[in-house]
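1. Sequence first, predicted model second:
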Amino acid sequence: MNFTHTVKTKKSIDNTITDLSENLKEIGFGVLETLDFKKILSEKGLEFTDEYKLMEVCNPHLAKQVLEANPDLGLLLPCTIAVYQKNNENFISLARPTSLLSMASDENLKISGEDIEDGLIKVIENTK
């Protein structure tokens, strides 16, 4: 299994971010923060020509379940979605929760990881 789920989008980076933010609400997720790496690197004096934005997204109820089961797994939170340009094309990429949670021995968390991943992939597919 791939560590990521990546799709192309014909939308602009900003429109993709806006649409993802809205569509994530349908599955109880919100955007905690969006990191703009082009801007961050530029502020550090480094040139980075392509857009690269990292969305930190979270469902508070699911995060609570993970943290209560194993506080160390908080290091894997929040879920991360990248929206970026490469070779003049735009992409949406999800770090698969099942890959991240595969380190957990709790079967309930693995099931939750699959549910989370399925919902996030559906949102990405509907947004692209």
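-> Cool, got the structure.
2. switch to C-alpha atoms for all contacts and neighbour counts from now on
-> Fine.
3. Helix, strand, or coil at the residue lying farthest from the centre of the chain?
-> The centre of the chain is farthest from one residue, G45, which by Cα atoms, centre = their mean lies 26.8 Å away. Secondary structure state of G45, per DSSP: H, G, I helix; E, B strand; the rest coil, is coil.
4. could you measure it against K38, distance?
-> G45 sits 11 Å away from K38, going by Cα to Cα, to the nearest Å.
5. ditto for A95
-> Counting by Cα to Cα - A95 and K38 are separated by 20 Å.
6. what's the nearest residue to E125 if we skip its chain neighbours?
-> Take E125 and drop its neighbours on the chain: the residue closest to it by Cα to Cα, 6 or more residues apart in numbering is V7, 7.8 Å away.
7. another one to put next to it:
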Amino acid sequence: MSLVITTELKIDANRFKEVEEVTREVLADNGFGILTEIDAKEVLKKKISADIRPYKILGACNPPFAHKAIILVPEIGSLLPCNVIIYENEENNIVVSAMNPKEAMSILKSNELNLIANEVNEILTDSIKEIERRFS
């Protein structure tokens, strides 16, 4: 099992903003709100004058699942929210990737939490597949 759920969209890198918009829409359709957003390209340019390809980190949260997880294992907060990243790779394709909750949360060794992680994993996997479908 991989630590990430990912798709590489073989489309023009100039469509980065469009991919970001579709990603936000698909996540919202699946119950996720975006709590945090980091434009790594902008931050690294500003802080250390480094130039990188476009790279966004979206902190996605599905409140009902987050609530259940926090009640079960308060330490889960160190793994929340689910980060979804969008970046341009060296082949000038756009990659959308999300943390695999089943893998990430397995370190806490809670059967109840694993059940929640399995559900969230299914939703994120379906979301990534839907993003891929929209650009195929």
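-> Received it, and whenever you're ready, just let me know what you need. A quick note: this is a predicted structure, and the numbers were derived from the prediction, not measured.
8. Let me see the TM-score of these two.
-> TM-score of the superposed chains, computed with TM-score structural alignment, normalised by the length of structure 1, equals 0.93; 128 aligned residues with a Cα RMSD of 1.3 Å.
9. Residue in structure 2 paired with the residue farthest from the centre of structure 1?
-> Taking TM-score structural alignment, the alignment pairs G45 of structure 1 with I48 from structure 2.
10. Trace E103 of structure 2 over to structure 1, please.
-> In structure 1, E103 of structure 2 lands on S99 (TM-score structural alignment).
11. now that match, what's its secondary structure?
-> helix.
12. number of nearby residues for it?
-> 16 (other Cα atoms under 10 Å).
13. and the equivalent of L80 of structure 2 over in structure 1, what does it touch?
-> Applying TM-score structural alignment, one finds that L80 of structure 2 aligns to L77 in structure 1. L77 of structure 1 makes contact with 58, 63 under the criterion Cα atoms under 8 Å, 6 or more residues apart in numbering.
14. and L77 of structure 1, how far is that from K110 of structure 1?
-> When distance is defined by Cα to Cα, L77 of structure 1 is 14 Å away from K110 of structure 1.
15. And for I13 of structure 1?
-> 31 Å.
16. swap in S12 of structure 1?
-> Distance from S12 of structure 1 to K110 of structure 1, by Cα to Cα: 34 Å.
17. Repeat that for S21 of structure 1.
-> Taken as Cα to Cα, the span from S21 of structure 1 to K110 of structure 1 is 25 Å.
18. and if you look at K86 of structure 1?
-> Distance from K86 of structure 1 to K110 of structure 1, by Cα to Cα: 32 Å.
19. out of these two, which sits in the more crowded spot?
-> Set K86 of structure 1 next to K110 and count neighbours by other Cα under 10 Å: K110 wins out with 19 against 11.
20. Need the three-state assignment for the most centrally placed residue in structure 2.
-> The structure's structure 2 has its C-alpha centroid closest to V84; by Cα atoms, centre = their mean the separation is 1.5 Å. Per three-state DSSP, the local secondary structure of V84 of structure 2 is strand.
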